[in-house]
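Participant: when you get a sec, could you give me coordinates for this:
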Amino acid sequence: MNGRRLWAIMQKEIRQLRRDRITLAMIMVMPILQLVLFGYAINLNLRGLDAAIADQAQTSGSRALVMDMLATGVIRPVTSARTPEEVVDLIRRGRINVGVVIPPDFEARKLDGRPVAQVLVDGSDATVAGAAAQLAQTPVDSRLPDAHAPYVSTPSVPRIVVTSFYNPERRSAINIVPGLIGVILTMTMVLFTAIAIVRERERGNMELLIATPLTSTELMLGKVVPYVLIGLVQTTVILALGRWLFDVPIRGSLLDVYFAALLLIASNLTLGLLISSRAQSQFQAMQMTFFIFLPSILLSGFMFPFSGMPRLAQWIAELLPLTHFLRLIRGIMLRNAGLLDLWGDALALVVFTAVMMAGAILRFRKRLD
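Facilitator: This is a model prediction of the structure:
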């Protein structure tokens, strides 16, 4: 072992890292990113679940019960409903996570000991169902106020019924398998195309491609289309295995499932092309792919509940394709929702694809000049 030779190699490696700005940035940014995500954005204590209130009684007692539920902080009203059917439809379309229904005979039920309210929950997300179950502990006053004495509330045994839709058994596979479609497509599609242009450059094929009559758009689309078919094959395999091994239902249209998968595939492929046009080597392309993949996994709602994140983290998550795909695929497969019901998330994926494709084409032209 020669110390001088060892020191020379160490100096060479340090200087190479200093010249490789992307790798140096990954070394500094990745620990900070993980610390912020796990310490700040990831929160397993759900609060502020989107909810709708259908108070059919409209009495002082029913309004007091609603206020007590809101005071727990578990739910926050984002829309109103008049009937239980409207609440169920809002859950099916993904507009809300929880619905509270108070029947017209609330006061009579309160006196004779029957259930006085029903909490309807989107059970396709087990964490949401678990958080909403806390609402059943809201105390219910079973007495009428005395006209000649101050009113004193005496809580009785909770009589609020919680009904979980779409996954009453609370099986984790029902929630995870549809999300795995998005996770696998994100990991593979971005990585495949992230190294596409870089590989051509490293092998010396880029000069040959430049000499051909190919336009930048034709080259980019030619790189993307074969992987679209690969992505659809991956989707088919996951759907088949999910149905066979875990009995995961497909309650919505199978055509809508594939169309949603196609939207995510296009988004990820164009994102990979943009990375490929920026990276200098295949190793850099893989580093940048991992830099995108980690926030996608943590912030999209796949591993941790989306509703438990701070508003800033949710705004960042809205920029990630996986966030919108998870809403689409879970809505279609588990809640029998259609693409028209979830048009906002579908539109977000279309816009993301167009922006990434335009950026990749412009970046590629710039590098040819």
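
Participant: alpha carbons only for contacts and neighbour counts from here, please
Facilitator: Noted.

Participant: tell me where the stretch 151-300 of the chain has strands.
Facilitator: For the stretch 151-300 of the chain, the strands defined by DSSP state E, counting those that start in this stretch occupy 160-165.

Participant: hang on, isn't Thr235 packed against Ala261?
Facilitator: Yes: counting by Cα atoms under 8 Å, Thr235 touches Ala261, with 7.2 Å between them.

Participant: what touches both of the two?
Facilitator: The overlap between the contact sets of Thr235 and Ala261 (Cα atoms under 8 Å, 6 or more residues apart in numbering) consists of Ile181.

Participant: longest single helix anywhere in this structure?
Facilitator: Assignment by DSSP state H gives helix 216-246 as the longest helix of the chain.

Participant: helices and strands around it, which ones?
Facilitator: Helix 216-246 is packed against helix 172-194, helix 254-278, helix 343-368, with contacts defined by 3 or more Cα pairs under 8 Å, 6 or more residues apart in numbering; DSSP states H and E.

Participant: packing partners of the shortest one?
Facilitator: This points to helix 172-194. Partner elements for helix 172-194 (3+ Cα pairs under 8 Å, 6+ apart): helix 216-246, helix 254-278, helix 282-299, helix 321-335.

Participant: make TSV out of those and add distance to Asn167 and mean neighbour count.
Facilitator: Formatted as TSV, the helices and strands packed on helix 172-194 follow (distance: least, Cα to Cα, whole Å; neighbours: other Cα atoms under 10 Å):
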stretch	distance to Asn167	mean neighbour count
helix 216-246	13	16
helix 254-278	19	24
helix 282-299	23	20
helix 321-335	8	25
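
Participant: now show me the structure for the sequence below, then we'll compare the two:
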Amino acid sequence: MTSWRRLWAVVLKELRQLRRDRISMLLIVAIPVIDLLLFGYAINFNPRNLDAMIVDQANTATSRAAVMDMRATGIIEITGVGDSPAQAMEQLRRGRISAAIVLPPDYERRLIDGRPAVQVMVDGTDTVVQAAAVQLAQLPLEAVNGRRAQAPPAQIEVVSFYNPERRSAVSIVPGLIGIILTMTMTMFTAMALVRERERGNMELLIATPLSRAGLMIGKVLPYAVIGLVQTTLILVLGIWMFDVPLRGSLLDVYVASLLLILANLAMGLLISTRATTQFQAIQIAMFVFLPSILISGFMFPFAGMPDVVQWGAEVLPMTHFLRLVRGVMLRGATLAELWPGVLALLAFTVVTMTLAILRFRKRLD
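Facilitator: Below you'll find the model as predicted:
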């Protein structure tokens, strides 16, 4: 009987301690609720409204009707009109569109002859987007005499660029660079200041002849080197074991990785200024890490998410890095051509690092 009372006393003690830990209590409720909303509301394996360019070289009533039929499916959203397939290809390479619909000058003659009359060029760096584009090949086209074509699969041709074999490793390995860097960099620095505080070394750090900004930057620089080493390891193994192509500049890959590393280190420092224990720091870091996997476009198609979720995903560094690394490695684009993602990562790093420095100063006063 006495042992049961002692056991119950320990249970009550843990419950009271957990109740006083507001961050843990918040995460206990927030994590299952957010995961449920993400998987039930935001995750969709059927992408809709893919950004597409129309190249209608026929420019007839029949060709325009075919374009409207494809748009009515909801699979594509026309965001631009091009003059030539080369122009559409350039937009695909830059990541501005996910698909291009090309109708040749002899579109109506091809319909009559039963030859492929429409070419759908799709960015194959995302295999789920490829699968969505294939649905367009099942669309029956309106023939010249106003009737539907009898063999729709033969009339719309889907051409996948950058990953025609539809190998999952080609799209997954570049994204894994971002996932691993997000997990390790955020976790390491989230515990940086908390660890010093728990070990009683914070007073020694404060006494060093460095500004608080310099002190925090000095804490993260070693981890930046570790992040670049991890990037190298993933690149070597990905290219060697999975034959992942590197069509762009290797320097651009490292610059993009460094931008993500700095963004995650800044986020980790901001977490470190809020957490009081290393366990809390890990909890908050995981809270940030989960959305980076689920809504950045790494696991699930970005185009299939509701608008409000896409707006939230734009805040995540992983979303922009994924566009950069896939653009450079798989499409051969340059960082100059992908400048919106570069600016987004730089802005995130500056804002987050500033907030971390301000909070660090406040906690020392």
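
Participant: hang on, the earlier thing: mind putting the helices and strands packed on helix 216-246 of the first structure in TSV, distance to Leu111 of the first structure included?
Facilitator: TSV is the format used below for these (distance: least, Cα to Cα, whole Å):
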stretch	distance to Leu111 of the first structure
helix 172-194	39
helix 254-278	48
helix 343-368	45
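
Participant: matching residues in the first structure for stretch 301-312 of the second structure?
Facilitator: Aligning stretch 301-312 of the second structure against the first structure (TM-score structural alignment) gives residues 305-316.

Participant: can you point out the buried residues in that stretch?
Facilitator: Pro305, Phe306, Ser307, Gly308, Met309, Ala313, Gln314 (16 or more other Cα atoms under 10 Å).

Participant: what's the counterpart of Glu200 of the first structure in the second structure?
Facilitator: So, by TM-score structural alignment, Glu200 of the first structure is matched to Glu196.

Participant: in this structure that match contacts Met202, no?
Facilitator: Yes: between Glu196 of the second structure and Met202 there is a contact under Cα under 8 Å: 5.4 Å.

Participant: intersection of neighbour lists for the two?
Facilitator: In contact with both Glu196 of the second structure and Met202: no residue, using Cα under 8 Å, 6+ apart.

Participant: need the strands for the stretch 1-150 of the second structure, in chain order.
Facilitator: Secondary structure of the stretch 1-150 of the second structure, counting by DSSP E, counting those that start in this stretch: strands at 50-56, 76-81, 99-103, 118-123.

Participant: list of residues touching the shortest one?
Facilitator: Residues from elsewhere that reach strand 99-103 of the second structure (Cα under 8 Å, 6+ apart): 50-58, 63, 76, 85, 88-89, 92, 117-123, 133.

Participant: mean deviation of that strand from the first structure?
Facilitator: Mean deviation of strand 99-103 of the second structure relative to the first structure after superposition (mean Cα distance after the TM-score superposition for the first structure): 0.3 Å.

Participant: repeat for the longest one
Facilitator: Between strand 50-56 of the second structure and the corresponding residues of the first structure, superposition yields a mean separation of 0.5 Å, by mean Cα distance after the TM-score superposition for the first structure.

Participant: that strand packs against which elements?
Facilitator: With contacts taken as 3+ Cα pairs under 8 Å, 6+ apart, strand 50-56 of the second structure sits against helix 61-72, strand 76-81, helix 85-93, strand 99-103.

Participant: ok so, going back, ok, the buried residues of stretch 305-316 of the first structure vs Pro103 of the first structure, which is closest?
Facilitator: Ser307 (27.7 Å; Cα to Cα).

Participant: surely the closest one and Ala51 touch.
Facilitator: No: using Cα under 8 Å, Ser307 of the first structure is not in contact with Ala51; the gap is 11.6 Å.

Participant: which residues are common contacts for the two?
Facilitator: Contact with both Ser307 of the first structure and Ala51 is made by no residue, according to Cα under 8 Å, 6+ apart.

Participant: on that earlier part again, what are the contacting residues of the match of stretch 301-312 of the second structure?
Facilitator: Taking Cα under 8 Å, 6+ apart as the rule, stretch 305-316 of the first structure contacts 40-49, 127-128, 299-300.

Participant: from the residues you listed, which is closest to Asn268 of the first structure?
Facilitator: Ser300 (14.4 Å).

Participant: return the residues in contact with the residue nearest to that closest one when sequence neighbours are not counted.
Facilitator: Residue nearest to Ser300 of the first structure in three dimensions, not counting chain neighbours: Thr323, with 4.2 Å by Cα to Cα, 6 or more residues apart in numbering. Under the criterion of Cα under 8 Å, 6+ apart, the neighbours of Thr323 of the first structure are Ser296, Leu299, Ser300, Gly301, Ala317.

Participant: quickly note the distance from the fourth one to Ala317 of the first structure.
Facilitator: As for Gly301 of the first structure, its distance to Ala317 of the first structure is 9 Å (criterion: Cα to Cα, to the nearest Å).
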